[in-house]
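S.K.: pasted the sequence and its predicted model underneath.
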Amino acid sequence: MADVKAPVIGRDALGREVKDLSVIPWWGVDRKEIEWYPKINYSVCARCGLCFITCGRRVFDWDTEEGKPVVARPYNCMVGCNTCAILCPCNAIEFPPKEYVKKLVIEHGIIRKAFEITKPLTKKKEESTNGAESVFNP
């Protein structure tokens, strides 16, 4: 995988460093080609800020005028991560269905790439990975 450095693009409302993680491909796929990021339903959002405070990838900013979180850097979101939605006490954060990510895994041969990375780390020789691989490559 490419060793791309993410540039620092500023600081968030809490003074934390913000990097542009959208420049880092996801398994060789341009991150901006993948529509995986949170959407906030403000009609149920409590505006507690838990998503803003806990997201380690600085996807959210805080709108100081309105007192609410905003998705400021959607492509900083790690593909497949939905921690903010899980933590949201109001279920106000939505993501695409998990099938969307599974389709990407299949289309881009990601399971094969993962096997290539983890195989040297495995002490016990595997008899075959074909069974697991066939699940993702029908």
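M.R.: Sure, I can see it.
S.K.: please make it C-alpha for all contacts and neighbour counts, starting now.
M.R.: Will do.
S.K.: quick one: terminal-to-terminal distance for stretch 87-94?
M.R.: One end of stretch 87-94 to the other measures 12 Å (C-alpha to C-alpha, to the nearest Å).
S.K.: what about stretch 27-46, distance to the chain center?
M.R.: 8 Å (C-alpha atoms, centre = their mean, to the nearest Å).
S.K.: put this beside the first:
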Amino acid sequence: MAENTFMGVPREKITWAPVIDYTRCNYCLECAKFCPHKVYEMREEEPRLIVANPTNCVVFCRACAKTCGPDAISFPEKSQVLEAIKALRQDEGGK
């Protein structure tokens, strides 16, 4: 199985994943229904929606946040993530 990378960096080293604001989330599950990458899960025992598989999230995709009516989903700043990717590439001998 091929390693999942983005711009030459292993995906698990890239801090791009949704953050849920639980003070806004109404648990409609639109984000989970919309995302084909199974990033979200509903935990019955809590019950609450969680980011269960953050590395499944496509780097720089924000589509689930656009489906969120209460605006409860946010992402890191793209510029900060790009800077981190550049630093990781340099650490790994990349360009």
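M.R.: Arrived safely, thanks for sending. The shown structure was predicted, so the numbers you read here are calculated from the model rather than taken from an experiment.
S.K.: what's the TM between chain one and chain two?
M.R.: The TM-score (TM-score structural alignment, normalised by the length of the second structure) is 0.79; 88 aligned residues with a C-alpha RMSD of 2.1 Å.
S.K.: just the helices in the first structure please.
M.R.: Here the first structure has its helices, by DSSP state H, at 50-54, 83-87, 98-107, 110-118, 130-136.
S.K.: need those in JSON lines (columns: mean neighbour count and distance to Tyr37 of the first structure).
M.R.: Shown next, in JSON lines, are those (neighbours: other C-alpha atoms under 10 Å; distance: least, C-alpha to C-alpha, whole Å):
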{"stretch": "helix 50-54", "mean neighbour count": "19", "distance to Tyr37 of the first structure": "12"}
{"stretch": "helix 83-87", "mean neighbour count": "16", "distance to Tyr37 of the first structure": "10"}
{"stretch": "helix 98-107", "mean neighbour count": "14", "distance to Tyr37 of the first structure": "11"}
{"stretch": "helix 110-118", "mean neighbour count": "14", "distance to Tyr37 of the first structure": "20"}
{"stretch": "helix 130-136", "mean neighbour count": "12", "distance to Tyr37 of the first structure": "23"}
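S.K.: including distance to Ser43 of the first structure, could the ones you listed go into JSON lines?
M.R.: Shown next, in JSON lines, are those (distance: least, C-alpha to C-alpha, whole Å):
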{"stretch": "helix 50-54", "distance to Ser43 of the first structure": "16"}
{"stretch": "helix 83-87", "distance to Ser43 of the first structure": "15"}
{"stretch": "helix 98-107", "distance to Ser43 of the first structure": "24"}
{"stretch": "helix 110-118", "distance to Ser43 of the first structure": "37"}
{"stretch": "helix 130-136", "distance to Ser43 of the first structure": "38"}
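S.K.: for Trp27 of the first structure, find the nearest of those helices.
M.R.: helix 110-118 (6.7 Å; C-alpha to C-alpha).
S.K.: so the closest one versus helix 98-107, what angle?
M.R.: 70 degrees (axes from the mean of the first three to the mean of the last three C-alpha atoms, to 10 degrees).
S.K.: what does Gly8 of the second structure correspond to in the first structure?
M.R.: Per TM-score structural alignment, the equivalent position to Gly8 of the second structure in the first structure is Gly28.
S.K.: alright, that wraps it up for me.
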